[in-house]
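Visitor: Sequence first, then the predicted structure, then my questions.
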Amino acid sequence: MRGRAVLGSVVVMLARFAVMAAVAWLAGSLGWYAGLVVNAVLSLMALALVHRRGLWGRLGGVRPPSRLALLWLIPFGLDIALWVVPHGLQGKAPGFLPWAATLLLVGLNEELFVRGVVLDLLESAYTRVMAVVLSSCLFGLQHLSNLVLTDRGTLDVLENVLLSGVHGLAYAAFMVRFRWIWPLVVVHGIADFVKVLAARPLPDVAIVAEHVGLLALAVALLVTGRRRASTDDDDAVPVAVA
């Protein structure tokens, strides 16, 4: 059972990479916009896979937000703010809107693939904590594709693998705690957007502190999640609707 869950997860990630590489090659003549096309195709693929596996309810569906879940999103917002304050963002070709659209699609397809399909597969065979760890490792390792699809150096890519894995831990911990994927899609897209367009990158010491904070956030989410039943009165209280 566990072997099948891991194998299925790896197959899903390899299929994503294969489609990414194929579409990138076919759309290569579009220049920068090839990335937009690639992520649009991957998003459609992810949506189709989630639908086929009947995961919409498990991923949150149209569930109303809870106050508690919204509070736990604050640290993710602070993480984003680190990259914006005090120097702000700088424009890059082809402009803010194409970048925003592309990176939101990145957030959509990566969350549906990893915190949706892969995490669900792993949870069918492992404890929640182990499923979170394994899915985060796969999320980090998928960034090895940058060795093939970009001209980034090996050390840069390996650093990205490690840091992405840490982000994946926090995202997956939120997912198993609240079963609400849509804020993760938005947070993921915005986080990528501000990091790509930040006027100045964070110094190394700030990046280390940022990821230590994300690790602490992941642990806190997992610990509090184990203390509650899967459905809790606090979690179920919706934000007031007029």
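Guide: Yep, that arrived. From a predicted model like this one, the values you see are computed outputs, not experimental measurements.
Visitor: Every contact and neighbour count from this point should use C-alpha atoms.
Guide: OK.
Visitor: Give the next helix or strand downstream of the helix or strand hosting residue 42.
Guide: When elements are assigned from DSSP states H and E, residue 42 belongs to helix 33-52. Per DSSP H and E, the first helix or strand lying C-terminal to helix 33-52 is helix 67-72.
Visitor: just checking, what packs against that following helix?
Guide: In terms of contacts (3 or more Cα pairs under 8 Å, 6 or more residues apart in numbering; DSSP states H and E), helix 67-72 is packed against helix 233-236.
Visitor: List the contacts of the helix it packs on.
Guide: 66, 67, 68, 69, 178 (Cα atoms under 8 Å, 6 or more residues apart in numbering).
Visitor: out of these, what pair is the most spread apart?
Guide: Within those, two members stand farthest from each other by Cα to Cα: 67 and 178, at 11.1 Å.
Visitor: neighbour-wise, which of these two wins?
Guide: Counted by other Cα atoms under 10 Å, residue 67 and residue 178 do not tie: residue 178 has more neighbours, with 23 against 15.
Visitor: Could you tell me which residues make contact with the more buried one?
Guide: Per Cα under 8 Å, 6+ apart, neighbours of residue 178: 69, 235.
Visitor: ok, second structure coming up, stack it against the first:
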Amino acid sequence: MKILKNPYWPAIGVAVLCTFFTALGSAIAEMTEAEEAAAYLIMAGGVAVSALLGLLIMKRSGNVMKQYGFRLPDRNGIGHVWMYVPLFLLELVPVLIYGFHFNKQPVVYMVLLLFTLLVGLNEELYFRGLVVGYLNRVSTRTAIIGSSVIFGALHAVTALNGKNLGLVLLQVGFAFLAGLVLVQIVVLTKSLWPGILWHIVHNFLSFSTEDVFDEKAILVVSVQVILLLVYAIGMGISLSKRQALERPVTMG
């Protein structure tokens, strides 16, 4: 892979590319006034195109896939199951407050599962794969902070849709902290798969319960942001102890 003098621009470029195709699928679904299942299918198509382009960019870079994190978690690092428990406990917050609300047609959940599978793969291969790959040329610290800021900033654009300002700010904070936690997991385990799995679960539950996401939304997101903040700090301490912040992380 050729070393770019300024890795920030390609990092931002691939992040915008990822967001563009996701937004394009959503826009087409809205313009066609598609039914719920069809809308998810259209959006899944946009995400699939994005993921294929991302994989093509990885291939053309000359690096093997495992160097971007498509490998099992490193058991020599902090790759044990316990490390992932806080992420999945995070998803219990809306369930405890709202309960389960699976009242849609089965076909909707089937298409929704396909959509969330693609979104989880797509966003992780871009933000924790390509973006981290570019910024890691500077240092691991730059990759961690930079990828989290880009992830939070692009989610801020999608969050600005007329919602309560406080909720929007919380969602942006959630995106930044989630990105911070996920990229630290990649650095510690050298694997994208834990983040992909969590992303799928989070999105599936979020879309499944969006019909009941009412005035309690601020409470739910606030609790999740606090949990993510504590988790991110704990992960940062683990990284500092390993003295892995000032040198590029090696995936191979």
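Guide: Yep, that arrived. Please read all numbers here as calculations on a predicted model, not as lab measurements.
Visitor: Tell me the buried residues in the helix holding residue 42 of the first structure?
Guide: By neighbour count on 16 or more other Cα atoms under 10 Å, the buried set for helix 33-52 of the first structure is 33-43, 45-47, 49-50.
Visitor: since we're on residue 162 of the second structure, how many residues are nearby?
Guide: Based on other Cα under 10 Å, the number of other residues close to residue 162 of the second structure is 7.
Visitor: oh, I was asking about residue 4 of the second structure
Guide: 11.
Visitor: can you check residue 114 of the second structure too?
Guide: By other Cα under 10 Å, 17 other residues sit near residue 114 of the second structure.
Visitor: which residue in the first structure lines up with it?
Guide: Matched by TM-score structural alignment, residue 114 of the second structure corresponds to residue 101 in the first structure.
Visitor: if I look at its match, how far off is residue 88 of the first structure?
Guide: According to Cα to Cα, to the nearest Å, residue 101 of the first structure and residue 88 of the first structure sit 19 Å apart.
Visitor: Next up, identify which helix or strand residue 163 of the second structure is on.
Guide: Residue 163 of the second structure belongs to no helix or strand, assigned by DSSP H and E.
Visitor: Could you check which residue of the first structure pairs with residue 192 of the second structure?
Guide: By TM-score structural alignment, residue 192 of the second structure lines up with residue 181.
Visitor: so its match makes contact with residue 57?
Guide: No: using Cα atoms under 8 Å as the test, residue 181 of the first structure is too far from residue 57 to be in contact (10.5 Å).
Visitor: what about those two, which has more around it?
Guide: residue 181 (23 against 11).
Visitor: The residue nearest to that one when sequence neighbours are not counted: neighbour count?
Guide: Nearest non-adjacent residue to residue 181 of the first structure, counting by Cα to Cα, 6 or more residues apart in numbering: residue 59, 5.5 Å away. Residues near residue 59 of the first structure, counting by other Cα under 10 Å, number 22.
Visitor: isn't residue 59 of the first structure right up against residue 180?
Guide: Yes: between residue 59 of the first structure and residue 180 there is a contact at 5.5 Å, judged by Cα under 8 Å.
Visitor: so who does the counterpart of residue 130 of the second structure in the first structure touch?
Guide: Aligning on TM-score structural alignment places residue 130 of the second structure opposite residue 117 in the first structure. Applying Cα under 8 Å, 6+ apart, we find residue 117 of the first structure in contact with 9, 49, 50, 55.
Visitor: redo that, cut-off 7 Å
Guide: residue 50 (Cα atoms under 7 Å, 6 or more residues apart in numbering).
Visitor: ok, now the one 5 residues further on?
Guide: Contacts for residue 122 of the first structure were tallied using Cα under 7 Å, 6+ apart; they are 5, 6, 131.
Visitor: what's the spacing between it and residue 8 of the first structure?
Guide: 9 Å.
Visitor: quick one: common contacting residues for those two?
Guide: By Cα under 7 Å, 6+ apart, no residue touches both residue 122 of the first structure and residue 8.
Visitor: ok, back up a step: my read is that the match of residue 192 of the second structure contacts residue 175, right?
Guide: Yes: the pair residue 181 of the first structure and residue 175 passes the contact test of Cα atoms under 7 Å, sitting 6.3 Å apart.
Visitor: Neighbours of residue 243 of the second structure, how many?
Guide: So residue 243 of the second structure, with other Cα under 10 Å, has 10 neighbours.
Visitor: ok, now residue 163 of the second structure?
Guide: Residue 163 of the second structure: 9 neighbours (other Cα under 10 Å).
Visitor: From residue 218 of the second structure, how far out is it?
Guide: 11 Å.
Visitor: go on, residue 40 of the second structure?
Guide: 26 Å.
Visitor: Pick out whichever of the two has more residues nearby.
Guide: More crowded of residue 40 of the second structure and residue 218, by other Cα under 10 Å: residue 40, with 24 against 17.
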